[in-house]
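In: what's the 3D shape of this:
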Amino acid sequence: MNPLTNCKNIYFIGIGGIGMSALARYFNKQGVKVSGYDKTSTLLTDALIEEGIQIHFEDNLTKIDKAATVIVYTPAIPAEHGELNYYRNNNYLVVKRSDVLQWITENAFTIAIAGTHGKTTTTSMTAHILRHTGYGCNAFLGGIATNYGTNFWSHERNVVVVEADEYDRSFLKLAPNIAVITAVDPDHLDIYGTAEEVVKAFGEFSDKIKSGGVLIQKWGTQFTTNISNKKVLSYGYNHKEASYHTINLKVIDGSYHFDLVHPAGICKDIVLNMGGLHNVENVSAAIAIALSLEIDEVKIKEAVACFAGVKRRFEYKVKTAKKVLIDDYAHHPEELNALISGVRSLYPNEKMVLVFQPHLYSRTKDQCDGFVETLDKADEVILLPIYPARELPMEGVSSEMVLNKMKLSHKKIMSKEELYNWAAKTEDKLIVMAGAGDIDTCILKVQEIITKK
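Out: Take a look at the predicted model:
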């Protein structure tokens, strides 16, 4: 029996995470009592508290809900965490976030978007199109959709759009009807060990698609899949061999205008008001899903045109004649490369200053050469110290290691305070800030500084 069927009280350890908070909102909407712990108070936890969810911010057994029947945690929680061990040692039902997503989606028509990058934006675009066109869906997003100010919404239609996370092989618990794979690049090697294991896992995910389902993969992604029981389609920017590909792309007033060739014809005059050429590809995947559901083309185009983006995905924090500040979650070399290319496509003649906070010692070590090659494509680079997240320091692994290998002449390492002092003095117009750590808090301060100048 599904353990969630009669769940009246659920507790989240790590409730402030983007994926966990979406689940917390789901159960809160269902009328289940929801509470939880997180290490840090954030704007997201503030929002959850306003929605009636009880949250505390210290690992304290006197504050936990001992009446909870289901305990949900993420792999980011350390094994020695006191609350987690209390629940385990006292025979509570303790499950991962991925288990809960599996139970929620097992009896629904599920659309799962996976990929080492691009999945959050593509998931949000897909869910937005289904919502705006009136098709309807339940959505579990890995980012805050700007149109709606949330990472979750519900609908009576038994369709679920979900971001399928490859970390800890979580996505292998899903069995979607439609799956998208946006990218298969070496990442999370602290979990997978080798690039080959990453590729293998994506192949396994593709084979979880239900019989008669659809796989939509980015053109050029390489993995092994069983093609006998599902329809396989591809998408790509400027790849004529792909099932869905863009033609006649133009940039007009900061927006992308293009046509999309698809198996049944051409969807003309699409307008995407979101920066980044990679987002033209992402929206192509979302449109491919909508067309496979037989949603009207005119309605799809209307939905795409009013898509306002996702927080921290090519998000303009300042956009004036004198200053442009772009915030992005990019934390992998391929994501940074896409970000830089996207900025160049919109601001080809402007000097680009890239402020980057490396995320995780393991990723910085494993991807060092890729970071060096990509960062050298900016005009000036400012590196912040590595954000460790769940990791302990590694000997010899630092932002200095990356900086010393770069060929770019205009490069430096700054503390946050030094960054703020620089922001107060700089005359540079175009500043791009990227990373998956706590750089988002720096961006708010930089935004405040440069708008006061």
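
In: contacts, neighbours, all on C-alpha from now
Out: OK.

In: Assign Thr45 to helix, strand or coil.
Out: helix (DSSP: H, G, I helix; E, B strand; the rest coil).

In: my bad, should have said Thr122
Out: Under the three-state scheme (three-state DSSP), Thr122 adopts helix.

In: if I pick it, what's in contact with it?
Out: Shown in contact with Thr122 (C-alpha atoms under 8 Å, 6 or more residues apart in numbering): 113, 282-283, 285-286.

In: Present the residues you listed as CSV; the columns should include neighbour count and secondary structure.
Out: Output for the contacts of Thr122, formatted as CSV (neighbours: other C-alpha atoms under 10 Å; DSSP: H, G, I helix; E, B strand; the rest coil):
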residue, neighbour count, secondary structure
Ile113, 30, strand
Asn282, 26, helix
Val283, 23, helix
Ala285, 29, helix
Ala286, 26, helix
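
In: can I get those in TSV with distance to Asn177?
Out: Shown next, in TSV, are the contacts of Thr122 (distance: C-alpha to C-alpha, whole Å):
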residue	distance to Asn177
Ile113	11
Asn282	19
Val283	19
Ala285	15
Ala286	15
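
In: which of these lies closest to Asn158?
Out: Ranked by distance to Asn158 (C-alpha to C-alpha), the contacts of Thr122 are led by Ile113 at 17.3 Å.

In: Another for comparison:
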Amino acid sequence: MNLNNIHNIYFIGVGGIGMSALARYFHANNKRVVGYDKTQTEITDSLVALGIEVHFEDAVDNIPVSFLDIEKTLVVYTPAIPKNHLELSYFSARKYRVLKRSQVLGLITENTFCLAVAGTHGKTTTTSILGHLMNECDVPITAFLGGISENYNSNLILNGTEVSVVEADEFDRSFLTLSPDFACITSMDADHLDIYGDPSELKKSFEDFSKRLKPNGKLFIRNSLPLQGITYGIEDNSDYSIQNIKIENGSYVFEVKTPKTILENVQFDLPGRHNLLNALIALAMALEYGCSAVLLVKALASYKGVKRRFTYHIKTDDLVFIDDYAHHPKEINAVHQAVREMYPNKKVLAVFQPHLYSRTRDFIDDFAVSLSQFDELILLDIYPARELPIEGVTSTWLLNKINNKNKQLVSKQELLSAIHDSDAQIILTIGAGDIGEQVKRIKKEFSIAG
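Out: Next up, the predicted model:
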């Protein structure tokens, strides 16, 4: 398909983080963009502010007359949309070109120099860092991010079309639509078993992704992963390695050993060893592309992060409130490590909302161990997302497995009261569901209280 011949782009699920980045991209390229989503959010409001038409009722009558021209219209949907969706059914029955988000991303990037970031954890932050680094080095990039960058207040960085930076999502095997020049794999931990069924199938999909590289492409892998490529790690013998880590004024300062040299006095502000690894692989990919080491070190120090990735909302001597997207036991462990490193002598209250019944079931014991580490724990009900309930899989089941005397299950209505009852100096909200919508309430309540 030649996207130059397409004038109308219709998004079903336009409020999704990946979908909205595509909507911004096509709008910036003078296409007419219209979208549906079931819920009005900050993201949909931001799209409307750009001039993109968004509606929230699934009705064929909402399709503009100009979109009835099948030859000039492309329909993009997310796998989260149910098959009985009226608008999607309308377009499919009339033989419109209907593509998944990942397929469209593949079309956009196939004629660019593409740098793709894959892995069960760290994709969004790494992609955001890489996009920022290359943009600061004035590389003509388009970067599609899986989160809202604090530096750009957007999930799209648009500075040209010759180079693309993309998040390569393993969900639904979406990343197999890409053919990158450079690719990295940050992790291959079991996840999305509702799709893959077995961890070995997930591993195979990452192996298949590694084979999608263009001729003479480069694969970057976290040291210890069972693949061949340029390695990276912390305090080890990787091709790219972080050495001599110090914490100064709440920031990491360290050296980076590359295959050719050592970069000194590198500064990075995001807490957690997992974020150091994200910064390192982004730095390595940009160096291998040909960016200036001096500019990259300067750019890394100016990186501010991604919303809902260890995002500070209150930071005073008496109270710290941090929000994070962590929704897998390994990610919760990483957040716990970061909090303990930054605030070693303070009491931590974690508020966690499990995401998906299947993920809760598949990792129930690992969740119990990771959540037991906090001083106090408040658990919310499971956020179902695209799933129907699974018998016996509840937050009560998870709560009973957690080894923590200071634990409780509360409703969203009871949440503020439950937090007030705690004397913890650190409040931490974690999860990938709609817990993010509670952040404003908590921030407002405790900013006033403070």
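
In: ok so, going back, farthest pair in the contacts of Thr122 of the first structure?
Out: Farthest pair in the contacts of Thr122 of the first structure (C-alpha to C-alpha) is Ile113 and Val283. Separation: 12.3 Å.

In: who's in contact with stretch 286-302 of the first structure?
Out: By C-alpha under 8 Å, 6+ apart, stretch 286-302 of the first structure touches 122-123, 125-126, 129-130, 133, 135, 178, 216, 244, 262, 267, 270-271.

In: can you do 7 Å?
Out: With C-alpha atoms under 7 Å, 6 or more residues apart in numbering as the test, stretch 286-302 of the first structure has contacts from 122, 125-126, 129, 133, 267, 270.

In: Pull up the aligned stretch in the second structure for that stretch.
Out: Aligned using TM-score structural alignment, stretch 286-302 of the first structure spans residues 282-298 in the second structure.

In: Of all the residues in that stretch, which ones are buried?
Out: Going by neighbour count (16 or more other C-alpha atoms under 10 Å), the buried part of stretch 282-298 of the second structure is 282-287, 289, 291, 296-298.

In: repeat for stretch 253-266 of the first structure
Out: 255-262.

In: Which helix or strand contains Lys250 of the first structure?
Out: Element membership of Lys250 of the first structure, judged by DSSP states H and E, is strand 244-252.

In: packing partners for that strand?
Out: Counting contacts by 3 or more C-alpha pairs under 7 Å, 6 or more residues apart in numbering; DSSP states H and E, strand 244-252 of the first structure packs against strand 230-236, strand 255-262.

In: Can I get these in a markdown table including distance to Lys66 of the first structure?
Out: Formatted as a markdown table, these follow (distance: least, C-alpha to C-alpha, whole Å):
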| stretch | distance to Lys66 of the first structure |
| --- | --- |
| strand 230-236 | 45 |
| strand 255-262 | 52 |
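
In: closest to Leu277 of the first structure out of those strands?
Out: Of all those, strand 255-262 comes closest under C-alpha to C-alpha, at 8.3 Å.

In: residues in the second structure matched by the closest one, start to end?
Out: The aligned range for strand 255-262 of the first structure in the second structure is 251-258, by TM-score structural alignment.

In: Could you do stretch 115-132 of the first structure as well?
Out: Here stretch 115-132 of the first structure aligns to the second structure at residues 119-136, judged by TM-score structural alignment.

In: which stretches of the stretch 351-453 of the first structure form strands?
Out: Secondary structure of the stretch 351-453 of the first structure (DSSP state E, counting those that start in this stretch): strands located at 352-356, 380-383, 411-413, 430-434.

In: would JSON lines of the ones you listed with mean neighbour count and distance to Arg312 of the first structure be doable?
Out: Below are these laid out as JSON lines (neighbours: other C-alpha atoms under 10 Å; distance: least, C-alpha to C-alpha, whole Å):
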{"stretch": "strand 352-356", "mean neighbour count": "23", "distance to Arg312 of the first structure": "13"}
{"stretch": "strand 380-383", "mean neighbour count": "22", "distance to Arg312 of the first structure": "18"}
{"stretch": "strand 411-413", "mean neighbour count": "18", "distance to Arg312 of the first structure": "22"}
{"stretch": "strand 430-434", "mean neighbour count": "23", "distance to Arg312 of the first structure": "9"}
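
In: do you know which of those lies nearest Glu335 of the first structure?
Out: strand 430-434 (9.7 Å).

In: what helices or strands is the closest one leaning on?
Out: Where contact means 3+ C-alpha pairs under 7 Å, 6+ apart, strand 430-434 of the first structure is packed against strand 324-328, strand 352-356.

In: Output these in JSON lines; the columns should cover distance to Cys368 of the first structure.
Out: As requested, those are exported to JSON lines (distance: least, C-alpha to C-alpha, whole Å):
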{"stretch": "strand 324-328", "distance to Cys368 of the first structure": "20"}
{"stretch": "strand 352-356", "distance to Cys368 of the first structure": "13"}
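
In: do you know how far the closest residue to Thr258 of the second structure other than its chain neighbours is from Asp366 of the second structure?
Out: Closest residue to Thr258 of the second structure apart from its sequence neighbours, by C-alpha to C-alpha, 6 or more residues apart in numbering: Tyr240 at 4.7 Å. To Asp366 of the second structure, Tyr240 of the second structure is 30 Å away according to C-alpha to C-alpha, to the nearest Å.

In: same question, Gln438 of the second structure
Out: For Gln438 of the second structure, the distance to Asp366 of the second structure (C-alpha to C-alpha) stands at 25 Å.

In: can you tell me which residues contact the closest residue to Phe258 of the first structure other than its chain neighbours?
Out: Nearest non-adjacent residue to Phe258 of the first structure, counting by C-alpha to C-alpha, 6+ apart: Leu249, 4.3 Å away. Contacts for Leu249 of the first structure (C-alpha under 7 Å, 6+ apart) come out as 256-258.

In: what residue of the second structure matches up with Leu419 of the first structure?
Out: Superposed on the second structure with TM-score structural alignment, Leu419 of the first structure falls opposite Leu415.
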